[in-house]
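Trainee: build me a model from this:
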Amino acid sequence: MRNIFIAIIALLLVGCKQDITEKDLAKINGYWEIEKAELPDGNKKEYKVNETIDFFQIKDKKGFRKKVMPQLDGTYLMNDLSEKIEVEMNDGNVVFNYSTPYAKWKETIVSVSEEKLVLKNDQDIEYHYKKPKPFSVK
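Mentor: Presented below is the predicted three-dimensional model:
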């Protein structure tokens, strides 16, 4: 009986995984603010204030990510540094292959919606993003 219960729970967890399609990639374009990082041991790091925000641009399975800095007038300050992205899609799994002149790494999309994005890196750290709320002191 215990084995059946464990099998049912495992099936539910596997069945809840979001299949990411090429259409879902368009939801990633734009600005994303990190909310928290979840470590493999269950610990979490909350991000209350972010000095930088990630800007993603993906088209035809290629694109980039830049770190941008929100300004008091509601705009974003960008520099020329960016991380190239090549998108790899296999059976509902989507992997971002990043590269810079200095490093290469991967992140898997766990889930994506209009307001939330979860990426998991090779060290099994999950990064939870949300759409930033615009602010201005005008």
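
Trainee: CA only for contacts and neighbour counts going forward, please
Mentor: Noted.

Trainee: can you show me the helices along the chain?
Mentor: For the chain, applying DSSP state H gives helices covering 2-15.

Trainee: residue boundaries of the strands in it?
Mentor: 30-38, 44-46, 53-59, 62-70, 76-77, 83-90, 93-99, 104-112, 116-121, 126-130 (DSSP state E).

Trainee: can you give me the angle the third one makes with strand 83-90?
Mentor: In this case it means strand 53-59. 60 degrees (axes from the mean of the first three to the mean of the last three CA atoms, to 10 degrees).

Trainee: what is strand 53-59 packed up against?
Mentor: Helices and strands in packing contact with strand 53-59 are listed as strand 30-38, strand 62-70; criterion 3 or more CA pairs under 8 Å, 6 or more residues apart in numbering; DSSP states H and E.

Trainee: ditto for the first one
Mentor: On a contact count with 3+ CA pairs under 8 Å, 6+ apart, strand 30-38 meets strand 44-46, strand 53-59, strand 126-130.

Trainee: I'd like the structure of this one too, to check against the first:
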Amino acid sequence: MKIKILIIVLFSIIVSCKQAVKETDIENLNGYWEIEKVILPDGEDKEYKANETFDFFELKDKSGIRKKGMQQFDGTFLTNDVSENFVIEFNEGKSYINYQTDFAKWKEEILLLNKEKLVVKNKNDLEYHYKRPTFFTKK
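Mentor: Now for the predicted structure:
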């Protein structure tokens, strides 16, 4: 009986320690992000050693756009006119990015967001881990 109570208490502590993304954290979404890895539903990691493209988020209030960008050798960025509109949603202690284009709608749960890390999970249980990129600069 004591073991069951101990397990319940420990489980409650672990669950309650999970940090939810707060509204004040959302401003950290702005800027460039580089995919680091994807964790598949079976737990397997797919590592990304080098990336040519970066995701760029521009957020104002709770809505914004996401674009893909490529850094050029002169330090500038090349983007196309394709962008995905999104709205941030907070619901039952969780936060989501709701995307919409002319062709589709989808949502990703934000699991972690700070100045250096972004982790989102989609409806297929794919977990995308991003980091802030290190850019090369023109000398």
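
Trainee: so after superposing, what's the score?
Mentor: Their TM-score after superposition, calculated using TM-score structural alignment, normalised by the length of structure 1, is reported as 0.91; 138 aligned residues with a CA RMSD of 1.6 Å.

Trainee: what range in structure 1 does stretch 22-29 of structure 2 sit on?
Mentor: Per TM-score structural alignment, the counterpart of stretch 22-29 of structure 2 in structure 1 is residues 21-28.

Trainee: tell me the contacts of the spatially most central residue of structure 1?
Mentor: Nearest residue to the geometric centre of structure 1 (CA atoms, centre = their mean): Leu119, 3.7 Å. Residues near Leu119 of structure 1 by CA atoms under 8 Å, 6 or more residues apart in numbering: Glu107, Thr108, Ile109, Val110, Ser111, Glu126, Tyr127, His128.

Trainee: how do those residues look in structure 2, which are kept?
Mentor: Retained in structure 2 (both residues aligned by TM-score structural alignment, their matches' CA atoms under 8 Å) from these: Glu107, Thr108, Ile109, Val110, Ser111, Glu126, Tyr127, His128.

Trainee: got the contact list for the closest residue to the first one other than its chain neighbours?
Mentor: Nearest in space to Glu107 of structure 1, with sequence neighbours left out and distances taken as CA to CA, 6 or more residues apart in numbering, is Asn121 at 4.4 Å. Contacts of Asn121 of structure 1 were listed using CA under 8 Å, 6+ apart, and they are Lys106, Glu107, Thr108.

Trainee: export those residues as TSV, with columns for distance to Glu46 of structure 1.
Mentor: Formatted as TSV, these follow (distance: CA to CA, whole Å):
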residue	distance to Glu46 of structure 1
Lys106	22
Glu107	20
Thr108	20
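
Trainee: of the residues you listed, buried ones?
Mentor: Lys106, Glu107, Thr108 (16 or more other CA atoms under 10 Å).

Trainee: tell me the one of these nearest Gln18 of structure 1?
Mentor: Thr108 (11.9 Å; CA to CA).

Trainee: distance-wise, check the closest one relative to Tyr127 of structure 1.
Mentor: 10 Å (CA to CA, to the nearest Å).

Trainee: got any residues that touch both of those two?
Mentor: With CA under 8 Å, 6+ apart, Thr108 of structure 1 and Tyr127 have common neighbours Leu119, Lys120.

Trainee: what's the counterpart of Leu77 of structure 1 in structure 2?
Mentor: Leu77 of structure 1 maps onto Leu78 in structure 2, by TM-score structural alignment.
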